[in-house]
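Novice: Following is a predicted model, sequence given first.
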Amino acid sequence: MTGLTVSADALTKVFRDADLGDLRAVDGLSLSIRQGELTALVGPDGAGKTTLMRMFAGLMTPDEGSLRVLGIDVARHPQRVQDRISYMPQRFGLYEDLSVQENLDLYADLHGVPISEREDRFARMLEMTDMARFTDRPAGKLSSGMKQKLGLACTLVRSPDLLLLDEPSVGVDPLSRRDLWKIVQQLVDDEGLSVVVSTSYMDEAERCAQVFVMHKGRVLADGPPGSLREKAGGLTFTAETPAGTPARDLQARLIDRPDLVIDAVPQGGNVRFIRQPGADEPRMGDLLDGIETSARPEELEDAFMMLLRQQEDEAPASLAATRPAEVATPSKDGKPVIAVRDLVRKFGDFTAVASTSFDVGRGEIFGLLGPNGAGKTTTFRMLCGLLPATSGHLEVAGRDLRTARAQARARIGYVAQKFALYGNLTVRENLQFFGSAYGLGRRALRDRIAAMIEQFDLDPEAKSGLLPGGYKQRLAMATGLLHQPEILFLDEPTSGIDPLARRAFWRTITALAKGGVTIIITTHFMEEAEYCDRIAIQDAGEMLAIGTPREVRDMAGTAGARDMNSAFIAIVESARAERGRRAAA
């Protein structure tokens, strides 16, 4: 079809499982994607985005329907399609022992790029990704953001007619994410490249000419971002958070009334929300109880949340753990639950964390933020007792980690960045295994497993490896809370999950904090910093800012006052510029 990069009609893909039966990952889907444009696929976990991308790439064959990519019938000629496209999956396969240049050479060999074309192509990719200085560095020594940029460069060692990007910015900090999108936009503008991207970030989808909202293998809506935003027209407002009230408490109050409010999320110290069409005015007034509200421009995420809520049989069903969790009764001695003094961690001559100090109070939500490679993961691992400090004092749950690491670790829960459970075991079997590892007795373990299954709305007999991302995250949370810890460490727990699942996650965290659990969290979603009582921003091992979200936005000055994403970028770039001036002096 003239002017179309992809044309799908009644496309269906079914996965068959002996235990779960048939799963219709793509269900009678039809769409058309125009040439020379940036197109987004968005949707909740399990919507079928990755399956659809893999069919576009000729890696999966449709069970029913027709699919043409670049005018080619993919089912009949997958190799002809693959010869003309570049595809970057969620887990792009860099060779970590090879240097940046060696990875580029290897992928050029695999794609049959002529030697005569390589010098110019490599130079352009290295310039666009700002990696010309790092060609001799092993890929395994790069930060997550740099790995993603190298993956994109390797994907583009040949000049394709279509670029497919499946969640390219998962686990990438705001600065690296901004750089990645500059590269993609430059390719569209300069080369007229057709790009299809799946993403969990609605601000990324806003950049696209066309957006397809998917749910359970179907397209719910499509169009330019502006036309989709109109679906929320007249329903979007900002509620001013009363003095002394955390924005997350107001958000929880609003989101717990699905009869009146479709969605609510903290932003800039206040709460942005979407009213239900035709919400009863007296009941809305009772809910707000005198809180000032003002209309705000609708955003693509507003339309996205409206569309997804309309698909739910019961709007609150996805919000697991809306009540406070049971936790071990903490002592109330007024002391901080975490005390860090002059913490240093070195790897040889490299200082990953430089003389860091802070306290965390009991029941506080404390966020550790920073670019990839900033030192926050190293700090996080020291706080968990997984990595010893080079020097300094570190006390967790009243225990000195130098002398009583095992006792401290018995009082904490940990949820890793990547799904670290056993995929071949059922939900119940995973809970039994981890509960036994925590030393729970038979009766206590049985009772805690039942409580976690109910609290997180889990199917106990489901295979863990087959769960959608949002449910894997729920199971990881359940295992971390089995032994009723006083402190819960969460390492980028929402990486790669959609806004709907993130709302459910944070409703859980808000309830846990009310129940007395202290939360330490790392995240690359800057909107999530607004849920925290305090946040710390690190870069190059140094603490750049620490305070409440409002205080940190104020530290960024007028450029960062609008939202936390802008504040984060302003603070990090200012600190890097200052380090550059000191180095040049």
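Specialist: Sure, I can see it.

Novice: C-alpha only now, for contacts and for neighbours.
Specialist: Noted.

Novice: and the residue nearest to residue 192 when sequence neighbours are not counted, how many neighbours does it have?
Specialist: Nearest residue to residue 192, sequence neighbours excluded (C-alpha to C-alpha, 6 or more residues apart in numbering): residue 36, at 4.9 Å. Neighbours of residue 36 under the rule other C-alpha atoms under 10 Å: 20.

Novice: could you say what helices and strands whichever strand or helix holds residue 68 packs with?
Specialist: If you go by DSSP states H and E, residue 68 is part of strand 64-69. With contacts defined as 3 or more C-alpha pairs under 8 Å, 6 or more residues apart in numbering; DSSP states H and E, strand 64-69 has these neighbours: strand 4-17.

Novice: Alongside the first one, take a look at this:
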Amino acid sequence: MRTAVIEAAGISKTFYPKKLPPVAALQDVNLIARTGQLTALIGPDGAGKTTFMRLLCGLMKADAGTLHVVGLDVAERPQAVQDELSYMPQKFGLYEDLTVQENLDLYADLHGITAAQRQERFARLLEMTGLTPFTGRLAGKLSGGMKQKLGLACTLVRSPKLLLLDEPTAGVDPLSRRELWEILQRLVQEEHLSVLVSTAYMEEASLCQDVYVLNRGRMLAAGTPEHLCRLAEGRCFSVLSPASFSLRILQSELLRDPCVTDAVPVGGRVRVITTTPAAVPAILKEHGWKKEPVAPRLEDAFMILLHQDAAQERQAVPGLSRTDGLIVDPLTQPVDIEARDLVRTFGDFVAVRHTSFQVHRGEVFGLLGPNGAGKTTTFRMLCGLLPATSGYLSVAGVNLRKARTQARANIGYVAQKFSLYGSLTVYENLRFFGGIYGLTRRQLERRITAVMEEFQLTEKADYVAERLPGGYKQRLSMAAALLHKPKILFLDEPTSGIDPLARRQFWQQITRLSAQGTTIIITTHFMDEAEYCDRIMIQDKGALLVLGRPDEIREKLHLPGADMNAVFIAIVEQARQKGNEGI
């Protein structure tokens, strides 16, 4: 048996978009993926991960270098390579008007799988993915996690020598992500399957035997997760601040400090990477706070590598001024959103069950839950995009049942899939959305200039939106939503599939907006982002399970210092055991 399933040497690929400078997607990339193992490819948006995957499949040709997959030269024998591998792209092509079984049959037909082979293969795949009870359900009626598992099953209707997965868990909740990775590990162990996966989740990459870090088309580092973690040895610390100092404010202050490489809230504290082991950030000296050493993680090494590589080119998002640090508790501020006994049904199906809560001015409020929990339905009702079946709902002091149009004037909205016009430039998108908000020409030009500067889009003004990396699309969507200075900003999974560096920048922007009095409602599947929220609400099967500050919820669950992934899974699993009565 070959020891390597992928052998890439000196791979380069440049694109030449019309009216724009050439884009060097890959530059002299080397990668070896070992047979029968999980190999991870990680990197920020636009790093070249998807381009590399497509080269492996023979869907495009490299400009330079050699590429062998399962011992075959991809450039010379692309069809032979495609016959030996299976590829699940970011937007896998399920047929939503077909059932689970019909989708499996369709992909089996495409690959020429015999009836005898199907019987055994389908039974195993359905059992492994937990889809056996749902073979008659339409794919369009499945939750996001179930769709991803069905996509994986369709990709594996035949037994490939190599499985390529391009961010397979983007937009999927922690429970579903855990289940999908259990499936992958089982396939590797039982079928000796070789897998190359790109992912934005560093904890997923940590489950792989080898990890490659790609940035701006160049390979920065490679090795086992343990080997890469050594890059952060001695530089990782945990900082605990008093309750009067918000974690997201402390994070922003730390990121302003030149002796800090990275800072992120974790487990009710802020995790800090300093430039040297002995470095002490100024804010810690000022308040007499201590930094406690913690073991390095893969994400720490990843952030160090990105900062080292991009130090000369990346513009840091400005932090808050020191006077903004000790902010007023948002829960002492007036109520901006009130929901009482909120219900939403679709025929006989109850999507949201008698839910009540308040959101205060300037609060960052997180709506969390597994796929299919009812959080998106709740979110859409709050935005005025979907009427409630019953109950009371007011937004910015306006009763949504009586004056939905008036309420919408106070709202900014960023959709999960970024409602941008791909054929328009950054500037043209902003002009279009500004026109919808009714801004005068003078107001609009002033606001476009302001938001492009705030979100670092000025140099991208003439770029067509569809060609922007995910992080820039997110910035443009945020800029468009804030053109009319709304009182309340709704963010529907705005960081789905976006790398850790882009997420840090995004949350610094949210911190500034919140400090300025903007109320933020956010849904997310990155549970670590719940740490940034003043309060979180977790739903499942339409029911409200828990509502409170992250630390209050940890205390209630007797999980001090636990990360929010563990907290989320514990809450949902306990509630399901009790019949979704809440914690």
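Specialist: Yep, it's here. Bear in mind the structure is a predicted one, so any value in this text is a computation, not a measurement.

Novice: re the thing from before, the residue nearest to residue 192 of the first structure -> the second structure?
Specialist: Under the alignment (TM-score structural alignment), residue 36 of the first structure pairs with residue 36 of the second structure.

Novice: Assign a three-state SS to the residue nearest in space to the middle of the second structure, would you?
Specialist: Most central in the second structure under C-alpha atoms, centre = their mean is residue 496, positioned 2.7 Å from the mean C-alpha point. Secondary structure state of residue 496 of the second structure, per DSSP: H, G, I helix; E, B strand; the rest coil, is coil.

Novice: Also residue 570 of the first structure?
Specialist: Following three-state DSSP, residue 570 of the first structure is assigned to helix.

Novice: do the same with residue 106 of the second structure
Specialist: helix.

Novice: thinking again about what came up before, pull out the buried positions in the strand holding residue 68 of the first structure.
Specialist: Buried residues in strand 64-69 of the first structure, counted by 16 or more other C-alpha atoms under 10 Å: 66, 67, 68, 69.

Novice: and it, how far from the second structure on average?
Specialist: Comparison of strand 64-69 of the first structure with the second structure after fitting gives an average deviation of 0.6 Å (mean C-alpha distance after the TM-score superposition for the first structure).

Novice: State the next helix or strand along the chain beyond that strand.
Specialist: By DSSP H and E, the next helix or strand past strand 64-69 of the first structure is strand 72-73.

Novice: what's the spacing between that following strand and its chain's center?
Specialist: Distance of strand 72-73 of the first structure from the chain centroid (C-alpha atoms, centre = their mean, to the nearest Å) equals 34 Å.

Novice: how big's the offset between that strand and the second structure?
Specialist: Per the superposition on the second structure, strand 72-73 of the first structure and its aligned residues are separated by 0.3 Å on average (mean C-alpha distance after the TM-score superposition for the first structure).

Novice: Then stretch 179-187 of the first structure?
Specialist: When the second structure is overlaid, stretch 179-187 of the first structure sits 0.3 Å from its aligned residues on average, using mean C-alpha distance after the TM-score superposition for the first structure.

Novice: Would you mind confirming that residue 545 of the first structure makes contact with residue 539?
Specialist: No: between residue 545 of the first structure and residue 539 there is no contact under C-alpha atoms under 8 Å: 9.9 Å.

Novice: neighbour-wise, which of these two wins?
Specialist: Neighbours of residue 545 of the first structure and residue 539, each counted by other C-alpha under 10 Å, are more numerous for residue 539; the result is 23 against 20.

Novice: residues touching the nearest residue to the more buried one once chain neighbours are set aside, list them.
Specialist: Excluding the flanking residues, the one nearest residue 539 of the first structure by C-alpha to C-alpha, 6+ apart is residue 374, at 4.1 Å. By C-alpha atoms under 8 Å, 6 or more residues apart in numbering, the residues touching residue 374 of the first structure are 352, 538, 539, 540, 541, 542.

Novice: any chance of these in a markdown table, plus secondary structure and distance to residue 307 of the first structure?
Specialist: Shown next, in a markdown table, are those (DSSP: H, G, I helix; E, B strand; the rest coil; distance: C-alpha to C-alpha, whole Å):
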| residue | secondary structure | distance to residue 307 of the first structure |
| --- | --- | --- |
| 352 | strand | 44 |
| 538 | strand | 37 |
| 539 | strand | 38 |
| 540 | coil | 41 |
| 541 | coil | 42 |
| 542 | strand | 42 |
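
Novice: Quick check: the farthest pair among those?
Specialist: 352 and 538 (10.6 Å; C-alpha to C-alpha).

Novice: Quickly list what's touching both of these two.
Specialist: Common neighbours of residue 352 of the first structure and residue 538 (criterion: C-alpha under 8 Å, 6+ apart): 374, 375.

Novice: In terms of neighbours, single out the busier of these two.
Specialist: Neighbour totals were compared for residue 352 of the first structure and residue 538, and residue 538 leads with 25 against 21 (other C-alpha under 10 Å).

Novice: Perfect, I'm done here.
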